[in-house]
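J.: mind folding the following:
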Amino acid sequence: MSTPRIVICDDEPDLREMVGEYLSARAFNVEMVGDVRSLKTAVDAAPVDLVILDVRMPGEDGLSALRSLRAESDLPIVMLTAADGVIDRILGLEMGADDYVGKPVDLRELEARIKAVLRRRASSVVSVAEEKQIHRFGPWTLDLDAARLSGEHGDVTITAMEFALLKVFAENRGRVLSRDQLLDLAHHRGWEPFDRSIDLRISRLRRKIESNPAKPRYIKTVRGLGYVFSDDAQSGGPKRTAY
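T.: Down below sits the predicted model:
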């Protein structure tokens, strides 16, 4: 994982330097700015993982900056507020701040809150991937929304029927499926029951995704029953003996 880039925006030089030195010593990539204009320049210059933003600053204040940043992105933002700034904290959270820390700043608390915000953001990224119906197995990524199969060397061309079969397998990982079940779940009723062409299509799929189609790792034949999809490296293989 790359070092998180954090921008500290506060008009107090001593506080900026104290926080910046503390976070830099803890493996964060820190940039320090003294006003909102410089903050926006820093955010536009390169990707930022989190902003520490003071509420009360001369010129454009932190709440105004928060509003404009939220209009453009979901960049994580931790607000710095005065110890008695309850209204500022409420406004900041209602406007989309991820968290706040009161002044005078407790550096250990600030570090803990930063890490918590970054963890939540990482979890939300995973959730988005799940919502987008992305299945991963070995070096392969199957994007169901885009109907795309990609590997280490880019996208792999598959037919609509091959995609339908692979989708069924990915959504039923570890479950033994008969030919009838595959025909039904893949919604290709143009195929005849017991049509051995499904074996041919699976054979073609294996040639595209298996490093050794003769000894498949992902789509395995379960003698007398049908097929099972699994990734031995992740799931420990199917429960039944497969050939």
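J.: drop to CA atoms for contacts and neighbour counts, all remaining ones
T.: Noted.
J.: I'd like the next helix or strand past the longest helix along the chain.
T.: As assigned by DSSP state H, the longest helix anywhere in the chain is helix 107-131. Per DSSP states H and E, the first helix or strand lying C-terminal to helix 107-131 is strand 134-137.
J.: from the chain's centre, how far out does that next one sit?
T.: 13 Å (CA atoms, centre = their mean, to the nearest Å).
J.: could you pull out the helices in this structure for me?
T.: 13-24, 36-45, 62-72, 86-94, 107-131, 160-171, 179-185, 197-209, 232-235.
J.: Ile52 is nearest to which of the ones you listed?
T.: helix 107-131 (8.8 Å; CA to CA).
J.: and that closest one, how far from the chain's centre?
T.: On CA atoms, centre = their mean, the centre of helix 107-131 falls 11 Å from the chain's centre.
J.: which residues does it contact?
T.: Helix 107-131 is contacted from outside by 19, 22-23, 49-50, 76, 78, 98-99, 101, using CA atoms under 8 Å, 6 or more residues apart in numbering.
J.: so it versus helix 13-24, what angle?
T.: 60 degrees (axes from the mean of the first three to the mean of the last three CA atoms, to 10 degrees).
J.: for comparison, sequence B:
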Amino acid sequence: MSIRVLLVEDDRDFRESLESFLSDAGLEVCAVGDAAGLAREMTKAPPDVVVLDLNLPGTDGLSAALTMRETSNVGIVVLTGRTEKQDRFQGLAIGVDHYLTKPTDPAELELVIRNLHRRLSGAGSTPAEAREAAPWVFHAKQWVLESPAGIPVKLTGTELQILEPLVSRPGAPVSRTELMRHAGRQDPDETGRGLDLIIFRLRRKVEKACGFALPVVSARGKGYVFAGEVIFRPE
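T.: Below is the predicted model of the structure:
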């Protein structure tokens, strides 16, 4: 069975080029240029994976992704020219499965699509369903973060110390100063990249290990927040 891909890209030349490449690679591709076309195709012939640009005319890609995630378990791969960290964090917080920035090798995109489809169509619930059905679990004594699908991710000491204040107060922003102090580190420049780098690497590690985007997102001007459901187990 072929993988149904809906490509949403407003640049006509790039859209047609990418559509041609993915079709030649054996994927079943439908391409549209805006969110209205996306909504129409989602109703008419729901795809397995949506490849979504963010800079769309009319409704932007992040808003479209949020609508999809609220109503569907479709796989979402963002492919955008937006390289700002905040855009990536916002997309992952919404629940997109992958965030790729242009220029991207089309062959890499094909692999991302195929791997995502395999994960979504595997036995058991999809990642989106698992997010709704089960929380994350933080095992402090074992130094383990357990994904909603029950996959354990072993943490380093620094990762444990950074996550602990976040998971103990889910939904509440924790300041950069408090996070670094809890980790026993000095970060004299509150706008520096020390903490950002730790969290970036932790997100990448968790997603690679269990296939879930870690819901630790930036709270602008405040710090970071764990924006998901989590059970904190100190023992």
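J.: TM between them?
T.: The TM-score (TM-score structural alignment, normalised by the length of the second structure) is 0.51; 126 aligned residues with a CA RMSD of 1.5 Å.
J.: among the contacts of helix 107-131 of the first structure, who's most crowded?
T.: Val78 (24 neighbours; other CA atoms under 10 Å).
J.: quick one: residues contacting that one.
T.: Each residue near Val78 of the first structure by CA under 8 Å, 6+ apart is listed here: 50-53, 97-101, 114.
J.: of those residues, which ones are shared with the second structure?
T.: Among those, the contacts conserved in the second structure (both residues aligned by TM-score structural alignment, their matches' CA atoms under 8 Å) are 50-53, 97-101, 114.
J.: among the residues you listed, which pair sits farthest apart?
T.: Leu50 and Val101 (14.1 Å).
J.: how far away is the most centrally placed residue in the second structure from His98 of the second structure?
T.: Closest to where the C-alpha atoms of the second structure average out (CA atoms, centre = their mean) is Leu92, at 3.1 Å. Leu92 of the second structure sits 8 Å away from His98 of the second structure, going by CA to CA, to the nearest Å.
J.: Leu79 of the second structure now?
T.: Leu79 of the second structure is 9 Å from His98 of the second structure, by CA to CA.
J.: the longest helix along the second structure relative to helix 85-94, how many degrees between them?
T.: Longest helix of the second structure, by residue count under DSSP H: helix 194-210. For helix 194-210 of the second structure against helix 85-94, the angle by the same axes, to 10 degrees is 40 degrees.
J.: and whatever helix or strand comes next after helix 194-210 of the second structure, what does it pack onto?
T.: Sequence-wise, the next helix or strand downstream of helix 194-210 of the second structure (DSSP H and E) is strand 216-219. Using 3 or more CA pairs under 8 Å, 6 or more residues apart in numbering; DSSP states H and E as the contact test, the elements touching strand 216-219 of the second structure are helix 85-94, strand 223-226.
J.: what stretch of the first structure does strand 216-219 of the second structure fall on?
T.: In the comparison with the first structure, strand 216-219 of the second structure aligns to no range at all (TM-score structural alignment).
J.: report how many residues lie close to Tyr99 of the second structure.
T.: Other residues close to Tyr99 of the second structure by other CA under 10 Å number 19.
J.: residues touching it, list them.
T.: 77-79, 88, 91-92.
J.: any chance of those in CSV, plus distance to Ala31 of the second structure?
T.: Formatted as CSV, these follow (distance: CA to CA, whole Å):
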residue, distance to Ala31 of the second structure
Val77, 14
Val78, 14
Leu79, 14
Arg88, 23
Gly91, 21
Leu92, 23
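J.: how about the residues you listed, which pair is most distant?
T.: Pairwise over the contacts of Tyr99 of the second structure, using CA to CA, the maximum falls at Leu79 and Leu92, 12.8 Å.
J.: quick one: Ala65 of the second structure and Tyr99 of the second structure, what's the gap?
T.: Taking CA to CA, one finds Ala65 of the second structure at 12 Å from Tyr99 of the second structure.
J.: between the two, which contacts overlap?
T.: Here Ala65 of the second structure and Tyr99 have Gly91 as joint contacts, going by CA under 8 Å, 6+ apart.
J.: measure stretch 54-73 of the first structure end to end?
T.: End-to-end span of stretch 54-73 of the first structure (CA to CA): 19 Å.
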